[in-house]
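S.K.: Sequence isn't available, so here's the structure alone:
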């Protein structure tokens, strides 16, 4: 079947083609009843207006929208860098919209504001609850791709994703293989609990028949990692910790050290992301390296292919690497 066009929307809605165009562009007010009929027809047909073609027709530069819960954290900023680099090379302008919370009014306002311009498509950073909510709220006529930190739950949307579950399991297995009887986990916030990183950690412990300690939940700030470190230092059974990201691992090592537990002599620590400062930390962090820039570039390429073809491409999986440094050591060197 051929993809629906504006004339099909007009026919199903019982309005003229110019009326559909006005609803899509927002250039001229349209009565609420007719607008509702047009939007219902768009949803029924799965119509996707070509924002790139509209921009070319008006002499403008085609644009894509990027929705993110944050732009300051390392993974978010690096993914945005990759998107922007790839989009610029393809002749697209990128409009970034920050979605602060997953509150429906906040999400709808961010999407309405961004889509007030003739967008050719959108990329959502599905790293947190605001990202999940934004992806669910994207109108069905707009081409959309998600960048994510785990396998997609919705196969109707193309994803460029890091296989965090596999990577966390690999990091946990490494600690078990070098002699630790179990591994504790300090978790970052996630789109849902349990996160892919938590599932991978639990997979490895369960497969090895090792005890599964209670998860210690933290927020994004290194200070929460510090607090986790001071708490874990009180437990003599703690010899290895997998952290949800490198910032938490940095805070954790400081908290452990201040509480009298040296790293890695008393407790081994592994982080996640390979933050630019991780190799300069004391001791240098063993970590899971994630190429967020490449992930962002691939997310744009998937979106561009969808814009060109009108079909949803297959998702693309990235496998992070485990980078061995000094913060993780065999259990045998630990003090008894």
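M.R.: Ah, there it is. Note that the structure is predicted; figures quoted are calculated from it, not measured.

S.K.: can we go C-alpha only for contacts and neighbour counts from here?
M.R.: Will do.

S.K.: Leaving out chain neighbours, which residue sits closest to residue 302?
M.R.: residue 313 (6.5 Å; CA to CA, 6 or more residues apart in numbering).

S.K.: Could you check how far the one you found is from residue 301?
M.R.: 10 Å (CA to CA, to the nearest Å).

S.K.: cool, residue 162 as well?
M.R.: On the measure of CA to CA, residue 162 and residue 301 end up 16 Å apart.

S.K.: Equivalent analysis for residue 285, please.
M.R.: For residue 285, the distance to residue 301 - CA to CA - is 32 Å.

S.K.: more neighbours, these two?
M.R.: Taking neighbours as other CA atoms under 10 Å, residue 285 and residue 301 compare with residue 285 leading, 29 against 19.

S.K.: wait, the more buried one sits on residue 275?
M.R.: No - contact criterion CA atoms under 8 Å: residue 285 and residue 275 do not qualify, at 9.4 Å.

S.K.: Quickly list what's touching both of these two.
M.R.: residue 246 (CA atoms under 8 Å, 6 or more residues apart in numbering).

S.K.: what's next to whichever strand or helix holds residue 229, contact-wise?
M.R.: Residue 229 belongs to helix 222-232 when assigned by DSSP states H and E. Under the contact criterion CA under 8 Å, 6+ apart, helix 222-232 has outside partners 186, 216, 218, 238, 247-256, 258-259.

S.K.: change it to 10 Å
M.R.: 184-188, 216-219, 238-239, 241, 243-261, 267 (CA atoms under 10 Å, 6 or more residues apart in numbering).

S.K.: what comes up buried for that helix?
M.R.: By neighbour count with 16 or more other CA atoms under 10 Å, helix 222-232 contains the buried residues 222, 223, 224, 225, 226, 227, 228, 229, 230, 232.

S.K.: now swap in stretch 52-68 and tell me
M.R.: Buried-residue list, stretch 52-68, by 16+ other CA under 10 Å: 52, 53, 54, 55, 61, 62, 63, 64, 65, 66, 67, 68.

S.K.: Could I get the contacting residues of the residue most central in space within the chain?
M.R.: A centroid search over the chain (CA atoms, centre = their mean) returns residue 127, at 2.9 Å, as the residue closest to the centre. By CA under 10 Å, 6+ apart, the contact set of residue 127 is 68-70, 75-76, 146-150, 189-192.

S.K.: Check it against this one:
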């Protein structure tokens, strides 16, 4: 069997390209033994193709090196097959991980990704995306708080990550409150009389939800609710906040980076973790298992979060009715040595 023969037992014609050097859709159809319309449906992600036929077409595409012509497809479908991603910064671990996960999820759905920063505000970012004729946009984390008040170009479909559900956009977020409640309950179960909280910025949806879950868990246990100490997500903020927890035996940090700074400050002051004070973070960053001690934390599933956001946006782009309310991605407690 030669390279130009498939395992179906049917000999296929040799690979021939168009005069321009491109592999045509007709060539893929001939290779897969299907019609050109079927290839078109596969290229455009239509559900009207059975799995076995789709597999044959995709195999033929791979063998021939077929790449859909984005401009031609845009003319056929009226879509650019591009989605925008709006961020305020990539300096935070959560945003950088979401960028990577969203790019991968978009590619899996056949969409390109255009990144814009909201340095001049979300409304300006929306205008730039509209000029690039994207099919829709995803707004991440800190930028999400600006969405309700921001002017938006007509017809720009929108999914907002880390926001409450809106009337004119789809919301997706991790179960921040549930994760925070689980972290707090875990510390209380270890015998701590209460749990102190190193919170995130006051204008952050994620930080507010994590604080809400922390408060709920303490209230359910009838434990005192200390005044939270507020940080800015950075390790430096965690380090600087350490004196505020001089009397604490347990601290729930709103993210792993602040927990890292707190761990360093506690070590420098001679307080042992977890013997003198237990610490739990949130996010489960890749390095969390290598903190000293390895950090007990709440894991966010960034890949699942990105796929939910991309799937929701693509569904709306392709004419499906968006689900009402917010889509919530579960979180999980990851026990290690810090608590």
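M.R.: Thanks, I have the structure now. The model shown is predicted, which means the values in this text are computed figures rather than measured ones.

S.K.: still on that earlier bit, with distance to residue 113 of structure 1 and secondary structure added, can I get the contacts of residue 127 of structure 1 in a markdown table?
M.R.: Putting the contacts of residue 127 of structure 1 into a markdown table (distance: CA to CA, whole Å; DSSP: H, G, I helix; E, B strand; the rest coil) gives the following:
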| residue | distance to residue 113 of structure 1 | secondary structure |
| --- | --- | --- |
| 68 | 14 | strand |
| 69 | 15 | coil |
| 70 | 17 | coil |
| 75 | 25 | helix |
| 76 | 21 | helix |
| 146 | 19 | strand |
| 147 | 21 | strand |
| 148 | 23 | strand |
| 149 | 26 | coil |
| 150 | 28 | coil |
| 189 | 27 | coil |
| 190 | 26 | coil |
| 191 | 23 | coil |
| 192 | 26 | coil |
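
S.K.: out of these, which one sits closest to residue 116 of structure 1?
M.R.: residue 68 (17.5 Å; CA to CA).

S.K.: which one in structure 2 is aligned with that closest one?
M.R.: Aligned by TM-score structural alignment, residue 68 of structure 1 pairs with residue 87 of structure 2.

S.K.: separation between residue 320 of structure 1 and residue 166 of structure 1?
M.R.: Residue 320 of structure 1 is 8 Å from residue 166 of structure 1, by CA to CA.

S.K.: for the closest residue to residue 88 of structure 2 other than its chain neighbours, what are its contacts?
M.R.: Closest residue to residue 88 of structure 2 apart from its sequence neighbours, by CA to CA, 6+ apart: residue 118 at 4.9 Å. The contact partners of residue 118 of structure 2, taken as CA under 10 Å, 6+ apart, are 86, 87, 88, 89, 124, 125, 126, 139, 142, 143, 146.

S.K.: now with 7 Å?
M.R.: Residue 118 of structure 2 makes contact with 86, 87, 88, 125, according to CA atoms under 7 Å, 6 or more residues apart in numbering.

S.K.: Also residue 157 of structure 1?
M.R.: 144, 145, 312.

S.K.: hmm, try it at 6 Å
M.R.: By CA atoms under 6 Å, 6 or more residues apart in numbering, the contact set of residue 157 of structure 1 is empty.

S.K.: returning to that earlier point: tabulate the contacts of residue 127 of structure 1 in TSV, adding columns for distance to residue 38 of structure 1.
M.R.: Below are the contacts of residue 127 of structure 1 laid out as TSV (distance: CA to CA, whole Å):
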residue	distance to residue 38 of structure 1
68	29
69	30
70	33
75	39
76	36
146	27
147	30
148	32
149	36
150	36
189	39
190	36
191	33
192	34
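
S.K.: and which of the residues you listed is nearest residue 203 of structure 1?
M.R.: residue 150 (14.6 Å).

S.K.: how close does that closest one get to residue 192 of structure 1?
M.R.: Shown here: residue 150 of structure 1 relative to residue 192 of structure 1, a distance of 11 Å by CA to CA.

S.K.: between these two, who's got more neighbours?
M.R.: residue 150 (22 against 11).

S.K.: hang on, that one packs against residue 167?
M.R.: No - contact criterion CA atoms under 6 Å: residue 150 of structure 1 and residue 167 do not qualify, at 10.2 Å.

S.K.: corresponding residue for residue 183 of structure 2 in structure 1?
M.R.: Correspondence of residue 183 of structure 2 to structure 1, assessed by TM-score structural alignment: residue 171.

S.K.: whoops, I mixed them up, residue 334 of structure 2
M.R.: Aligned partner of residue 334 of structure 2 by TM-score structural alignment: residue 323.

S.K.: That match and residue 194 of structure 1, how far apart?
M.R.: Residue 323 of structure 1 is 24 Å from residue 194 of structure 1, by CA to CA.

S.K.: These two: who's more crowded?
M.R.: residue 323 (17 against 14).

S.K.: Just give me the mean distance for the strand or helix carrying residue 80 of structure 1 relative to structure 2.
M.R.: Assessed by DSSP H and E, residue 80 of structure 1 sits inside helix 74-89. By mean CA distance after the TM-score superposition for structure 1, the fitted helix 74-89 of structure 1 averages 1.5 Å away from its aligned residues in structure 2.

S.K.: got the buried residues for that helix?
M.R.: Applying 16+ other CA under 10 Å to helix 74-89 of structure 1 flags 74-87 as buried.

S.K.: Counting by contacts, list what that helix packs against.
M.R.: helix 292-309 (3 or more CA pairs under 6 Å, 6 or more residues apart in numbering; DSSP states H and E).

S.K.: And the next helix or strand past the helix it packs on?
M.R.: In N-to-C order, the element after helix 292-309 of structure 1 by DSSP H and E is strand 316-318.
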